[in-house]
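Novice: next one to model:
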Amino acid sequence: MEMRHSWLSNGRRESVAEHTWRLALMAMAIEPYLPNQVNSEKLLKMIIIHDLVEAYAKDIPAFDTMNNSEAKALKHKNEIAAIEKIRDMLGDEHGQKLYDYWFEFEGKETYEAKVANALDKLEAQIQHNEAGMETWLPIEHEMTFMLGKHTDFDPVLTELKNLIEQEGEQKLAAAGFDVKRLKQQKA
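Specialist: Alright, predicted model coming up:
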């Protein structure tokens, strides 16, 4: 079982499967409220194939590749090898379709891909908000306020982001962190 960097409220690390399950639930729950129609099947397939690739290629936290182009390139190379392996293992048009969905998710140009990406980031922050502060790395304090770049295309996702960010802000403030400074650092 592939584990993620995120920690659960009970103190154990989150698995990729747990992340994917909650992400799929979030997608189903928010779909009726989105201002644009979304292809649910496509959205869910994108979410699942994105995380299946991460399970094969190893899940690398965003903060490890944020300012490291070498790590980002290696992650991308490993993920491409993983999606090619999945496509080739299936060996038919279904394998090719999953391959195409993965690239669509990565490209973040279609509405479904943008929604899937936004929810992926939001779920990770929810997980942080639920976990103990001792599991947060300093960079994650700042990342609490960096979600807008993933949600700004959609008012409903922005509203959800604001609620999740507010919860993170309250958690940081309660732990004695200078929230005002953290917000300024993300700008």
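Novice: CA atoms for contacts and neighbours, from now on please.
Specialist: Will do.
Novice: just how off-centre is the strand ranked longest in the chain within its chain?
Specialist: Counting residues, the longest strand found in the chain (DSSP state E) is strand 3-7. Offset of strand 3-7 from its chain centre (Cα atoms, centre = their mean, to the nearest Å): 12 Å.
Novice: could you point out the helix or strand that follows that strand?
Specialist: As assigned by DSSP states H and E, the chain's next helix or strand after strand 3-7 is strand 13-15.
Novice: buried stuff in stretch 88-101?
Specialist: 95, 96, 98, 99, 100, 101 (16 or more other Cα atoms under 10 Å).
Novice: columns distance to residue 118 and secondary structure on top of those, output as a markdown table?
Specialist: Shown next, in a markdown table, are the buried residues of stretch 88-101 (distance: Cα to Cα, whole Å; DSSP: H, G, I helix; E, B strand; the rest coil):
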| residue | distance to residue 118 | secondary structure |
| --- | --- | --- |
| 95 | 25 | helix |
| 96 | 24 | helix |
| 98 | 20 | helix |
| 99 | 20 | helix |
| 100 | 19 | helix |
| 101 | 16 | helix |
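Novice: show me what the longest strand of the chain is in contact with.
Specialist: 13-16, 59-61, 124, 127-128, 131-132, 135 (Cα atoms under 8 Å, 6 or more residues apart in numbering).
Novice: mind redoing it with 7 Å?
Specialist: 13, 14, 15, 16, 59, 61, 127, 128, 131, 135 (Cα atoms under 7 Å, 6 or more residues apart in numbering).
Novice: next: stretch 43-51.
Specialist: Residues contacting stretch 43-51 (Cα under 7 Å, 6+ apart): 16, 20, 24, 98, 101, 102, 105, 112, 116.
Novice: go on, stretch 129-142?
Specialist: With Cα under 7 Å, 6+ apart as the test, stretch 129-142 has contacts from 7, 8, 9, 167, 168, 171, 182, 183, 185, 186.
Novice: and for comparison, fold this next one:
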Amino acid sequence: MNADVERLRRSLEFLREAERLKDVLRSGVTSQGRRESTAEHTWRLCLMVMVFSDLVPEVDHLKLLKMCLIHDLGEAYAGDVPATEQSPGSDRRDIEYRDVQKLGDIHGGEVGQEIVALWLEYDAGETNEARLAKGFDKLETILQHTQGDNASDFDYAFNLTYGVERTGGHDLLKAIRAIIDTETQERSEGRAAWRDA
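Specialist: This next block holds a predicted model:
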């Protein structure tokens, strides 16, 4: 193998920087009550896309998975902002873009450019892959909220409207959403204690 040693070093440096996502905590908690990391959310988002991939044959599955892998990469430096704390007109998007560009520059070359291009495509939300990635991202979040060991005052009602515009444009996303919304309603009414066992 005649790998360019400098290219290998850049890739490893990129991976060292991306490791920060293991320590970026989200507001969601696991079934054991520990706050989840952005890296954990991304892992299950990719797993979700994989297990439903046969139901979306019309898309480029590798591109969709890559998009899901990098969708929250911009949180490596500035962290996650919970949906309940996000406000229109904030500079959050610009900060994430700047940080994705920084990571793309660390890697450099075609891969670095691909990372930035995939993030921009995801952000724009205009391609089939981007729309699905955004929809699955919302579904993974509310799925976690149905099984997390949430505080007694957890706002389940918020989840019933969270991301509806992202999950309503594809039949598969709508079908999954309907199941998760039913589970969310059950949790809010205290009828899903078996899920907490």
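Novice: closest one to residue 31 of the first structure out of the buried residues of stretch 88-101 of the first structure, please.
Specialist: Set against residue 31 of the first structure, the nearest of the buried residues of stretch 88-101 of the first structure by Cα to Cα is residue 101 (18.5 Å).
Novice: translate the closest one into the numbering of the second structure.
Specialist: Aligned by TM-score structural alignment, residue 101 of the first structure pairs with residue 118 of the second structure.
Novice: can you count the residues close to the equivalent of residue 127 of the first structure over in the second structure?
Specialist: Using TM-score structural alignment, the partner of residue 127 of the first structure in the second structure is residue 144. By other Cα atoms under 10 Å, 19 other residues sit near residue 144 of the second structure.
Novice: what's near enough to touch residue 148 of the first structure?
Specialist: Residue 148 of the first structure neighbours (Cα under 7 Å, 6+ apart): residue 158.
Novice: so it versus residue 167 of the first structure, what's the distance?
Specialist: 15 Å (Cα to Cα, to the nearest Å).
Novice: which among the contacts of stretch 43-51 of the first structure count as buried?
Specialist: The neighbour count (16+ other Cα under 10 Å) marks 16, 20, 24, 98, 101, 102, 105, 112, 116 as buried among the contacts of stretch 43-51 of the first structure.
Novice: so what's the second one up against?
Specialist: Counting by Cα under 7 Å, 6+ apart, residue 20 of the first structure makes contact with 47, 48, 51.
Novice: pull the distance from stretch 6-22 of the first structure to the chain's centre.
Specialist: With Cα atoms, centre = their mean, you get 12 Å for stretch 6-22 of the first structure.
Novice: tell me which residues in that stretch are buried?
Specialist: 6, 7, 8, 13, 14, 15, 16, 17, 19, 20, 22.
Novice: which helix runs longest in the second structure?
Specialist: helix 128-147 (DSSP state H).
Novice: if you count neighbours, what's buried in stretch 63-79 of the second structure?
Specialist: Buried residues in stretch 63-79 of the second structure (16+ other Cα under 10 Å): 64-77, 79.
Novice: return the subset of the residues you listed lying in strands.
Specialist: Going by DSSP E, the strands hold none of the buried residues of stretch 63-79 of the second structure.
Novice: what residue of the first structure takes the place of residue 59 of the second structure?
Specialist: Match for residue 59 of the second structure (TM-score structural alignment): residue 38.
Novice: one more: residue 99 of the second structure?
Specialist: Aligned partner of residue 99 of the second structure by TM-score structural alignment: residue 82.
Novice: what's the local residue count around its match?
Specialist: Neighbours of residue 82 of the first structure (other Cα under 10 Å): 20.
Novice: that one and residue 5 of the first structure: what is the separation?
Specialist: Distance of residue 82 of the first structure to residue 5 of the first structure, given as Cα to Cα: 20 Å.
Novice: and residue 138 of the first structure, by the same measure?
Specialist: According to Cα to Cα, residue 138 of the first structure stands 14 Å off from residue 5 of the first structure.
Novice: in terms of neighbours, single out the busier of the two.
Specialist: residue 5 (17 against 9).
Novice: what lines up with residue 68 of the second structure in the first structure?
Specialist: Match for residue 68 of the second structure (TM-score structural alignment): residue 47.
Novice: residue nearest the centroid of the first structure?
Specialist: Nearest residue to the geometric centre of the first structure (Cα atoms, centre = their mean): residue 120, 2.5 Å.
Novice: residue contacts, that one?
Specialist: Applying Cα under 7 Å, 6+ apart, the residues contacting residue 120 of the first structure are residue 23.
Novice: with residue 173 of the first structure instead?
Specialist: residue 179.
Novice: that one pairs with which position in the second structure?
Specialist: For residue 173 of the first structure, the aligned residue in the second structure is residue 189 (criterion: TM-score structural alignment).
Novice: thinking again about what came up before, and the buried ones among the contacts of stretch 43-51 of the first structure, which two are the farthest apart?
Specialist: Every pair of those checked by Cα to Cα; the farthest is 16 and 112, at 20.6 Å.
Novice: circling back to that earlier point, okay, the buried ones among the contacts of stretch 43-51 of the first structure in JSON lines with distance to residue 70 of the first structure next?
Specialist: Compiled in JSON lines, those are given as follows (distance: Cα to Cα, whole Å):
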{"residue": "16", "distance to residue 70 of the first structure": "24"}
{"residue": "20", "distance to residue 70 of the first structure": "27"}
{"residue": "24", "distance to residue 70 of the first structure": "31"}
{"residue": "98", "distance to residue 70 of the first structure": "27"}
{"residue": "101", "distance to residue 70 of the first structure": "25"}
{"residue": "102", "distance to residue 70 of the first structure": "21"}
{"residue": "105", "distance to residue 70 of the first structure": "21"}
{"residue": "112", "distance to residue 70 of the first structure": "29"}
{"residue": "116", "distance to residue 70 of the first structure": "25"}
